[in-house]
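Asks: sequence below, structure please.
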Amino acid sequence: MNTYEAIPVAPASLPPPSVSFREAFNFWLKLGFISFGGPAGQIAIMHQELVENRRWISERRFLHALNYCMVLPGPEAQQLATYIGWLMHRTWGGIVAGALFVLPSLLILIGLSWLYIAFGNLPLVAGLFYGIKPAVTAIVLQAAHRIGSRALKNSALWAIAAASFVAIFTLDVPFPAIVAVAALIGYVGGRIAPDRFKIGGTHGNSEKSFGPALIDDDTPTPEHARFRWPGLIRIAVVGSLLWAVPMGMLAALYGWHGALTQMGWFFTKAALLTFGGAYAVLPYVYQGAVEHYNWLTPTQMIDGLALGETTPGPLIMVVAFVGFVGAYAKALFGPYSLFLAGAVAATLVTWFTFLPSFLFILAGGPLIETTHNDLKFTAPLTAITAAVVGVILNLAVFFGYHVLWPQGLGAHFDWISALIALVAAIALFRYKRNVIHVIAGCALAGLTLKLLLA
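Replies: Below you'll find the predicted structure:
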């Protein structure tokens, strides 16, 4: 197993000693259980551990890898872990780092999804989720604000965001179509008015130094990380087989229109549309899972996002909840194998959602390491990011509608949910409270109010 070599010396003056595969494995496993806080929190944890404390990689090399992951569709924190694991310990290092970033979350969500679907009608569980739903609405609204404040730098980008909101809210335009049109606008706009579509959003370079690193600024690229056409072709072939074989087996066993087959196909498409993070693709998941396939209800979708927010790992892991609930509710393996159906579906959708992320890193990493140039967003990606803001705002409106008017607009307005949502928004926007703390506080508030008003 090839690793970067370094002589064991005092940590403050010289690079740390070579990292064994086992030592790296233990770290990635630990990271999988502590990676709370969404992509920003997860990247901050990796930076503190890998750059500042352990000095496995330098600040500049860390940001160089992160800039590439920011360009890709998919969860950038998971891809960054895969990239660094691959850089240190070849292909298996990347696979282990990326898989352990996801596996704890998958196991936890399978357990939570089962508790939710099997015991969700109990007063205790119902009370907790009564408070969580308004908190999720505030969290999604904050996500729209956070991304918008970073992405909408001029009137052209504001117009794209507004148009995307109108398109998905009033015209029900599919999310892939919005992405395609935004990319086209960005491509044309970047040529006509380049100043309006200036590159932005990357993390840039940094001159910070925390001491000599194992993979330092001037550390030569190892042999396995050098770009070669045979290596790219080999990864493309293996990746295609890893997708085609399980998809073919599902189609042979259940038919193309079988629920598990359609889940695999649907979440493969979703994996390629996650520009802008998980919140950007959630409307697409909602359109397919709730409106088209009827795998779960709008309320269950909100609850699933709440569970995803409170577990470690990428937020896009909410797809495991969608798969579990869809297979469990439809009893795909019969009435006596409900948990098995849910667990299999959750595992399958996780496979098809994250497989592209591994291929992007293993195939593109050698080219990025060879160039060592800073990657920047193109004009189409700038426009896509602006469109994503409108899409996420639509998601917040959707959640707010189902939380504040649970029986529909013609029924009563839920003032208690509105108050909880307001308090959650103040905690997030004004006091910058942690998402998990907000969800926990709102869950307890919802349970208390439910018991008092029962």
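Asks: going forward, measure contacts and count neighbours with C-alpha atoms only.
Replies: Will do.
Asks: any idea how far G365 is from T371?
Replies: Between G365 and T371 the computed distance is 10 Å (CA to CA, to the nearest Å).
Asks: out of the two, which sits in the more crowded spot?
Replies: Neighbours were counted for G365 and for T371 using other CA atoms under 10 Å; G365 has more, 22 against 11.
Asks: wait, what's in contact with that one?
Replies: G365 makes contact with Y83, A225, according to CA atoms under 8 Å, 6 or more residues apart in numbering.
Asks: ok, now with 6 Å
Replies: By CA atoms under 6 Å, 6 or more residues apart in numbering, the contact set of G365 is empty.
Asks: now do the strands in the chain.
Replies: Ranges of strands in the chain, per DSSP state E: none exist.
Asks: what's the single longest helix in it?
Replies: When the chain is parsed with DSSP state H, its longest helix is helix 76-119.
Asks: and that one, what does it pack against?
Replies: When contacts are defined as 3 or more CA pairs under 6 Å, 6 or more residues apart in numbering; DSSP states H and E, helix 76-119 sits against helix 21-34, helix 59-71.
Asks: structure for this one too, so we can compare:
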Amino acid sequence: MSETVQAAQGSTSHPPPSHGVSLGEAFRVWLRVAALSFGGPAGQIAVMHRILVEEKRWISESRFLHALNYCMLLPGPEAQQLATYVGWLMHRTLGGLMAGGLFILPGIIAIMGLSWIYALYGKVGFVAALFFGLKAAVLAIVLEAVMRIGKRALKNRVLVGIAAAAFVAIFFLDAPFPLIILAAGLIGFLGGRANLPQFQVGGHGSQSAEESDNLLGEHLPDHARPNTGRSLRIATVWLALWLVPVAALLLLLGGGNVFSQIAVFFSKMAMVTFGGAYAVLAYVAQQAVETHGWLQPGEMLDGLGMAETTPGPLIMVLQFVGFMAAFRDAGALDPLVAGTLGGLLATWVTFAPCFLWIFLGAPYIEVLRGNRSLSGALTAITAAVVGVILNLAIWFGIHTIFRDVRPVEWGILSFDAPVWGSVNLWALLLSAAAIIAMFRFKVGMLPTLAATSAAGIALYAAGAMG
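Replies: I've put the predicted structure just below:
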């Protein structure tokens, strides 16, 4: 692996990083981020922002949002890619591998264990109960992140308007996520090119002293400078890591084998998962049930429940699909062994491209931070992202507090509204308690998480969640 890392970095030895954060300390922090990565992308971004920007002060607000904007434009889970980006920025390729790998490790372990239980016993309801209280605290963390990021990013009425328009477009009009981001970017690009002051607020490249008060500073590290030879090596290494196993399975087992089908199908999914997991889950469910026969109707929702209540990206549900596919078509292998291999294969071809996008594209994104036109584009995208995170926060809140939702269509408007009679009283009370604790009494994130988790376990033990 070290040779691969060196090949991807283009060098065999490097001076110690100027920020002074050791790999050991970074490992502990990224492990903490991974353990708290609940609540979908909104919750995960909120946790990273709180730890990396507010608590550790490793990276400035503007640079964090700059990286997030790029990750929002990529296929795949933006929170995992953001962790990879910051890890790479601090400790080169090894740091990116560590941050991005640790981010998905708890989810891999949890989903794999639950897949075994599901395949053998068919019920994993206790897991939802176990994380019931945790989700209440995550909702408070998400809301706090929306307010904090919004306060710093929306410095004028134009940016507030862009955020509001992005929220309306995605929540009420079901507009495609990439279209929202591209539209905001175009508006900001033109505004920046015209040197309009509304699109230069907190500009990327002209940070305030407060924003520059971080360990990374605002300079461009040597490894973050674009290099054509290094880019070619990175592309070669990561395309091989991703696609050589796929080609090998096709050659050795043939296109009709379940492992070949998993490798090809989820490699395609890795290329089109723009806008998060929900953008493709309906298609994956349809193909897994109707075309391939990997799942029974309704089982995709069971897998989604696993992914929603365990740490890691929501797209980890694809590991469950791969597990069940191979489990039910094991051939000469033991079904549980086949399922384990199928789940890990689906995970590999889903996440290997994520590292490719970051290691290949991040250097070019970093050098654009001082460009006026692109600064304007990213400032506008930042505003749109606030609206998108607000949408995710509302979605998460609705699904945390209410048991059922119903589709509402009114002209061009279309959205899911909560069924008021389905309110989960315990979820509402725990969420309110977490919000009051964090906003009113300034209780820290970890104590709030611990308290609501303990409350959720106590409710389950008392039979109050039946």
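Asks: and the gap between the residue nearest to H66 of the second structure when sequence neighbours are not counted and G205 of the second structure?
Replies: Of all residues not flanking H66 of the second structure in the chain, L378 sits nearest, at 6.7 Å (CA to CA, 6 or more residues apart in numbering). Applying CA to CA, the value for L378 of the second structure to G205 of the second structure is 12 Å.
Asks: the more surrounded of the two?
Replies: L378 (34 against 18).
Asks: so what does that one match up with in the first structure?
Replies: Matched by TM-score structural alignment, L378 of the second structure corresponds to L381 in the first structure.
Asks: same check, this time on A450 of the second structure
Replies: Per TM-score structural alignment, A450 of the second structure is aligned with A440.
Asks: what distance do you get for that match to V423 of the first structure?
Replies: 13 Å.
Asks: which residues in the stretch 101-250 of the second structure form helices?
Replies: Counting by DSSP state H, counting those that start in this stretch, the stretch 101-250 of the second structure has helices at residues 125-130, 132-153, 157-171, 177-193, 209-212, 228-253.
Asks: give the aligned range of the second one in the first structure.
Replies: The reference is to helix 132-153 of the second structure. When the first structure is aligned by TM-score structural alignment, the counterpart of helix 132-153 of the second structure is residues 130-151.
Asks: can you list the buried residues in the matching stretch?
Replies: 130-145, 147-148, 151 (16 or more other CA atoms under 10 Å).
Asks: check stretch 445-454 of the first structure too.
Replies: By 16+ other CA under 10 Å, the buried positions in stretch 445-454 of the first structure come out as A445, G446, L447, T448, L449, K450.
Asks: identify the farthest-apart pair in these.
Replies: Using CA to CA, those reach their maximum pairwise distance at A445 and K450, which is 8.5 Å.
Asks: so what sits against both of these two?
Replies: Residues touching both A445 of the first structure and K450 (CA under 6 Å, 6+ apart): none.
Asks: sorry, back to before: TSV for the buried residues of stretch 445-454 of the first structure, including distance to G38 of the first structure?
Replies: What follows is those, written out as TSV (distance: CA to CA, whole Å):
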residue	distance to G38 of the first structure
A445	24
G446	24
L447	25
T448	28
L449	29
K450	29
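Asks: now intersect those residues with the helices, please.
Replies: Per DSSP H, these map to helices at A445, G446, L447, T448, L449, K450.
Asks: separation between H223 of the second structure and L446 of the second structure?
Replies: Going from H223 of the second structure to L446 of the second structure by CA to CA gives 34 Å.
Asks: closest one to Y187 of the first structure out of the buried residues of stretch 445-454 of the first structure, please.
Replies: Taking CA to CA as the measure, Y187 of the first structure lies nearest G446 of those, at 47.2 Å.
Asks: got the contact list for the closest one?
Replies: G127, L128, Y130, G131.
Asks: how about a cut-off of 8 Å?
Replies: Residues near G446 of the first structure by CA under 8 Å, 6+ apart: G127, L128, F129, Y130, G131, I132, I420.
Asks: skipping adjacent residues, who's closest to it in space?
Replies: G131 (3.7 Å).
Asks: ok, that neighbour - contacts?
Replies: S417, I420, I439, C442, A443, L444, A445, G446, L447.
Asks: quick one on the thing from earlier: who has more neighbours, H223 and L446 of the second structure?
Replies: In this view H223 of the second structure and L446 are compared by other CA under 10 Å, and H223 has more residues nearby, 19 against 10.
Asks: returning to what we had before: A341 of the first structure is nearest to which of the helices and strands packed on helix 76-119 of the first structure?
Replies: Comparing those against A341 of the first structure with CA to CA, the closest turns out to be helix 21-34 (24.9 Å).
Asks: go through that closest one and flag the buried ones.
Replies: Neighbour counts over helix 21-34 of the first structure (16+ other CA under 10 Å) mark F21, A24, F25, W28, L29, L31, G32, F33 as buried.
Asks: is it true that the fifth one touches A99?
Replies: What it means is L29 of the first structure. No. L29 of the first structure is not in contact with A99 according to CA atoms under 8 Å; the separation is 9.1 Å.
Asks: need the contact list for G258 of the first structure.
Replies: A251.
Asks: is P407 of the second structure in a helix, a strand, or coil?
Replies: Per DSSP: H, G, I helix; E, B strand; the rest coil, the local secondary structure of P407 of the second structure is strand.
Asks: so it is in contact with L413, correct?
Replies: No. The pair P407 of the second structure / L413 is not scored as a contact, 10.5 Å apart, by CA under 8 Å.
Asks: the two: which is more packed in?
Replies: Neighbour comparison, P407 of the second structure and L413: the larger count goes to L413, with 13 against 10 (by other CA under 10 Å).
Asks: against G275 of the second structure, how distant is that one?
Replies: Relative to G275 of the second structure, and taking CA to CA, L413 of the second structure is found at 20 Å.
Asks: again with A288 of the second structure
Replies: In terms of CA to CA, A288 of the second structure sits 21 Å off from G275 of the second structure.
Asks: repeat for M98 of the second structure
Replies: From M98 of the second structure to G275 of the second structure the distance is 24 Å (CA to CA).
Asks: try L139 of the second structure
Replies: Here L139 of the second structure is placed at a distance of 20 Å from G275 of the second structure (CA to CA).
Asks: same deal with G444 of the second structure?
Replies: From G444 of the second structure over to G275 of the second structure (counting by CA to CA), the distance is 30 Å.
Asks: brilliant, that's me finished.
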